[in-house]
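> Output the structure for:
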Amino acid sequence: MAPDPYAAAGVDTAAGDLAVELMKSAVRRTHGPEVLGGVGGFAGLFDASALLGYTRPLLASSTDGVGTKVAIAQAIDKHDTIGQDLVGMVVDDIVVVGAKPLFMTDYIACGKVVPERIAAIVKGIAEGCEATGTALVGGETAEHPGLLGVNDYDVAGAATGVVEADRMLGADRVRAGDAVVAIASSGLHSNGYSLVRHIVAGAGIQYGDQAADFGTTWGEALLEPTRLYTTPVLALIDELGADVHSLSHVTGGGIAANLARVLPQGTWVDVDRSTWSPAPVFRVLADLGGLALPDTEGTWNLGVGFFAVIAASRVDAASAVLARHGIDAWQVGVVGDGARPAGDFEQGAKGVDGGAVRLVGTYADAARDGAK
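Model prediction:
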């Protein structure tokens, strides 16, 4: 048999096939009866008959990656949580408009296919999809020798969901006097890792070093996976109904900018820092970088992964729903309109001319308020 010229160029198709075999069972667990054709087809098939029950179904779509957090996974050879990060970044953006996720696809580009590594990444994606009720209907692993190093990879994904048109959430539903409820993050999630890596490198820390503040290695602490909000937030929408007006996923751009995107023009919110205490990971990193916590508010979530803008009378009910899902939630502000106070507000972001938001006050002392 003649030598395989593709293998000579650095692409191992047999390794790719083995990776698919290793991930199959995890992917199949995300499949309900709506998924047709199983694993390995050229296209994923999803039976959309359920949409016939909608009066006016709107399809919601989102695409994203994990960013430079993958560099830490590669540094300590731990790849089983990056998949959950990807699902969180992609699927939880769909929920912002009130949509229920239907299906997702993924894409992994790598310098060399190591079947066990690829399978670990996809297993994490599949577990995240299973937790959010999302079918993982397809994906692609591409080997790019010469472009990426043998241990390098990047991940991306896209997802589609559906919402009834008259139940879609957004800034148009928000009214003056609404309460702004913060929903706790699990840590850094998957944003601001270029700053994280810059701080760690500047401090001379290796990711395998023990971090006394966290009881783990630095790498393990920084790979804390992104919290998945789909199930608890959909429960919030189901239980509070029309009293949920808008939602915001706090990702790239930080706290104020992401909240401003889901407020109507002419409204404003003062987010009260004193209502919560950022987790130790934020404080330790800021101290290492010689930064005050407010300096990082446009980069890190500082403990708030999601916002819900709701009717003021439903704050306790919202907190109770989220508590049943093991997530802290608390009121941080009230939507105002008309003339806003003097001060530096952030208005809109990412092409959205929305409301205006600023953070006021001082963060609670972690020793005094360790619950949030």
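
> C-alpha from now on. contacts and neighbour counts both.
Will do.

> what are the ranges of the helices in the stretch 51-200 of the chain?
69-76, 82-95, 115-132, 193-202 (DSSP state H, counting those that start in this stretch).

> what sits up against the third one?
Helix 115-132 is touched from outside by 15-16, 18-20, 22-23, 26-27, 29-30, 79-84, 86-88, 91, 101, 104, 135-136, 228, 230-231, with contacts defined as Cα atoms under 8 Å, 6 or more residues apart in numbering.

> re earlier: what's the most buried one of the helices of the stretch 51-200 of the chain?
A comparison of the helices of the stretch 51-200 of the chain by mean neighbour count, using mean count of other Cα atoms under 10 Å, puts helix 82-95 on top with a mean of 28.

> Which elements pack onto it?
Judged by 3 or more Cα pairs under 8 Å, 6 or more residues apart in numbering; DSSP states H and E, helix 82-95 is in contact with strand 57-65, strand 100-110, helix 115-132, strand 153-164, helix 230-240.

> wait, which of the helices of the stretch 51-200 of the chain is closest to Glu164?
Glu164 lies closest, by Cα to Cα, to one member of the helices of the stretch 51-200 of the chain: helix 82-95, at 12.5 Å.

> Could you tell me the angle between that closest one and helix 69-76?
Per axes from the mean of the first three to the mean of the last three Cα atoms, to 10 degrees, the angle that helix 82-95 makes with helix 69-76 is 170 degrees.

> Please compute how far helix 82-95 lies from its chain's middle.
5 Å (Cα atoms, centre = their mean, to the nearest Å).

> And for stretch 40-48?
Distance of stretch 40-48 from the chain centroid (Cα atoms, centre = their mean) equals 25 Å.

> Please identify the buried residues of it?
44, 46 (16 or more other Cα atoms under 10 Å).

> Can you tell me what sits against that stretch?
20, 34-38, 103, 137-138.

> re the thing from before, who wins for proximity to Gly305 among the helices of the stretch 51-200 of the chain?
Across the helices of the stretch 51-200 of the chain, closest to Gly305 is helix 82-95 (Cα to Cα), at 10.3 Å.

> Which of the contacts of stretch 40-48 sits closest to Val200?
Val20 (35.2 Å).

> so who does that closest one touch?
Per Cα under 8 Å, 6+ apart, neighbours of Val20: 40, 115, 119.

> measure the first one to Gly16 for me?
Just to be clear, that refers to Gly40. 12 Å (Cα to Cα, to the nearest Å).

> What is the most widely separated pair among the contacts of stretch 40-48?
Farthest-apart pair in the contacts of stretch 40-48 is Val20 and Glu34; separation 21.4 Å (Cα to Cα).

> which SS class is Pro294?
helix (DSSP: H, G, I helix; E, B strand; the rest coil).

> how many neighbours does it have?
16 (other Cα atoms under 10 Å).

> Let's see this one next, to set against the first:
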Amino acid sequence: MSEYLSYEQSGVSIDANDRMVERIKDSVARTHSPRVINLHGGFAGLFSLENSPDFKKNYKNPVLVSCTDGVGTKVILAKEMQKFDTVGTDLVAMSVNDMIVMGAEPLFFLDYLAVDKLDPERVAEMVSGIAKACEEAGCALIGGETAEMPDLYSKNEFDMAGFAVGVVERDRIIKGDAARPGDVLLGLASSGIHSNGFSLVRKICFEKAQLGIKDTVSELGGKTLGSALLEPTRIYVQPIVKLLEQYPDKCPIHAMAHITGGGLVGNIPRVLPENCDAVIDRGSWDVPEIFKWLEKLGPVEEREMFRVFNMGIGYVMAVDADEAENISKKLAAQGQRVYRIGTIEPGGRKVKLI
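Down below sits the predicted model:
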């Protein structure tokens, strides 16, 4: 008589999933606030929109804001380095940084992890990075899915996606239509490459230059290449949310842009009125060495660098010129490096690099 087959023999382990859930339980719980309704064995996350001690705002006409994103081919570097927590931070950052562009405050986050074979320790490391980033962003991690698919993913391969939901008062939505000629462009420093352009990064470093992931690079301060490239995306949520709270009436922040794929030249026009251009002075901030090194190593044309990477500016704000200095000081007081990178001028929704 033939042997009975089990799910584990097909490559999927229910026991490993149970161990993983137990390992991530504390990390997830740390992100919860009184607004999270815990339900043992629930099939979905529950989040209350009523006021509670941890949620000071009394929204009169709330609008929900949603975002989703991934980490892209940066996950390949995480696999090669066997370091999985920083890409968890990237996952959260890519969605919540998009959300605050609208003036929204993140409420909760969901993750999706797809793996070839469920390794509870590896997944726990990913989720710990996600949870830590959720704490930093002030949002709750209320649900997720880990899919074990050995027939779809090769050995040790994985991918991840994130989903965030936030809220903004309807008459406080920042659409970008208030931007006007004369506005000052303020740029907030990035932590490095963040999570965009890694297909080009890998082509430069590993295919063309034949470098190894653990090679040290003097131009990058002696760091290994892998550690420099895995530097996680900076989360701008708390500085921006706290700044917006200081302007309850007329807001001098007219437009904001998260600098992701497409760089400065691709993302800023998304929030400009049709009759405005953004004029950016390329010498107004210190471009981090990693971008200079990649540009030279490629070589890559400077214009292409600005189309692919953030070049050291991860977030841009168009603000009233009279408030630009004051806003810069407020952000600097919250630990942000702020640069006055340009102005808004009459034009046709383009970015001019000078």
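
> Drop the TM-score for these two in here.
Overlay of the two chains. TM-score (TM-score structural alignment, normalised by the length of structure 2): 0.94; 344 aligned residues with a Cα RMSD of 1.6 Å.

> sorry, back to before: and the helices of the stretch 51-200 of structure 1 as JSON lines, adding distance to Pro5 of structure 1?
Shown next, in JSON lines, are the helices of the stretch 51-200 of structure 1 (distance: least, Cα to Cα, whole Å):
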{"stretch": "helix 69-76", "distance to Pro5 of structure 1": "29"}
{"stretch": "helix 82-95", "distance to Pro5 of structure 1": "32"}
{"stretch": "helix 115-132", "distance to Pro5 of structure 1": "21"}
{"stretch": "helix 193-202", "distance to Pro5 of structure 1": "38"}
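
> For Val150 of structure 1, which of those is the nearest?
Taking the helices of the stretch 51-200 of structure 1 one by one with Cα to Cα, helix 69-76 is closest: 10.6 Å.

> Quick one: average offset of that closest one versus structure 2, please.
Taken over the aligned residues, the distance from helix 69-76 of structure 1 to structure 2 averages 0.4 Å (mean Cα distance after the TM-score superposition for structure 1).

> how about that helix, aligned to which bit of structure 2?
Mapped onto structure 2 using TM-score structural alignment, helix 69-76 of structure 1 spans residues 74-81.

> What sits closest to the corresponding residue of structure 2 for Arg173 of structure 1 if chain neighbours are left out?
Counting by TM-score structural alignment, Arg173 of structure 1 corresponds to Ala178 in structure 2. Counting by Cα to Cα, 6 or more residues apart in numbering, His254 is the residue found nearest to Ala178 of structure 2 once chain neighbours are left out, at 5.0 Å.

> Check Ser319 of structure 1 too.
Ala329 (5.3 Å).

> check contacts around that neighbour.
In this structure, Ala329 of structure 1 makes contact with 181-184, 318-319, 322-323, judged by Cα under 8 Å, 6+ apart.

> Residue in structure 2 paired with it?
So, by TM-score structural alignment, Ala329 of structure 1 is matched to Val338.

> for Asp272 of structure 1, same thing?
So Asp272 of structure 1 corresponds to Asp281, using TM-score structural alignment.

> repeat for Val122 of structure 1
In structure 2, Val122 of structure 1 lands on Val127 (TM-score structural alignment).

> distance of its match from Ile37 of structure 2?
Distance, Val127 of structure 2 to Ile37 of structure 2, by Cα to Cα: 20 Å.

> same check, this time on Arg270 of structure 2
Distance from Arg270 of structure 2 to Ile37 of structure 2, by Cα to Cα: 37 Å.

> neighbour count winner among these two?
Arg270 (16 against 13).

> Gly138 of structure 2 contacts Val96, doesn't it?
No - Gly138 of structure 2 is beyond contact range of Val96, at 9.9 Å (criterion: Cα atoms under 8 Å).

> so Ile14 of structure 2 touches Met20, yeah?
No - contact status for Ile14 of structure 2 versus Met20: not in contact, 9.8 Å apart, counting by Cα under 8 Å.

> which one of those two has more residues nearby?
Met20 (20 against 12).

> How about the secondary structure of the more buried one?
helix.

> Aligned counterpart of it in structure 1, please.
Under TM-score structural alignment, Met20 of structure 2 pairs with Ala19 in structure 1.

> Not counting sequence-adjacent ones, nearest residue to its match?
Pro115 (4.1 Å).

> how much space between the one you found and Phe282 of structure 1?
35 Å.

> And Ala60 of structure 1, by the same measure?
Taking Cα to Cα, one finds Ala60 of structure 1 at 32 Å from Phe282 of structure 1.

> Equivalent analysis for Arg56 of structure 1, please.
43 Å.

> Specify which residue of those two has the higher count of neighbours.
Set side by side, Arg56 of structure 1 and Phe282 show more neighbours around Phe282, with 20 against 13, by other Cα under 10 Å.

> doesn't Leu302 make contact with that one?
Yes - taking Cα under 8 Å as the definition, Phe282 of structure 1 is a contact partner of Leu302 at 6.3 Å.

> any residues in contact with both of those two?
By Cα under 8 Å, 6+ apart, the residues touching both Phe282 of structure 1 and Leu302 are 187-188.

> which residue sits closest to Lys57 of structure 2 in space, ignoring its chain neighbours?
Nearest to Lys57 of structure 2 is Asn51, by Cα to Cα, 6+ apart, at 7.4 Å.

> ok, that neighbour - how many residues close by?
Asn51 of structure 2 has 13 nearby residues by other Cα under 10 Å.

> how much space between it and Glu245 of structure 2?
Taking Cα to Cα, one finds Asn51 of structure 2 at 17 Å from Glu245 of structure 2.

> try Ala147 of structure 2
For Ala147 of structure 2, the distance to Glu245 of structure 2 - Cα to Cα - is 39 Å.

> which of those two has more neighbours?
More crowded of Ala147 of structure 2 and Glu245, by other Cα under 10 Å: Ala147, with 17 against 12.

> quick one: the helix or strand encompassing Leu331 of structure 2 to structure 1 mean distance?
Using DSSP states H and E, Leu331 of structure 2 falls within helix 324-332. For helix 324-332 of structure 2, the mean deviation from structure 1 after alignment is 1.4 Å (mean Cα distance after the TM-score superposition for structure 1).
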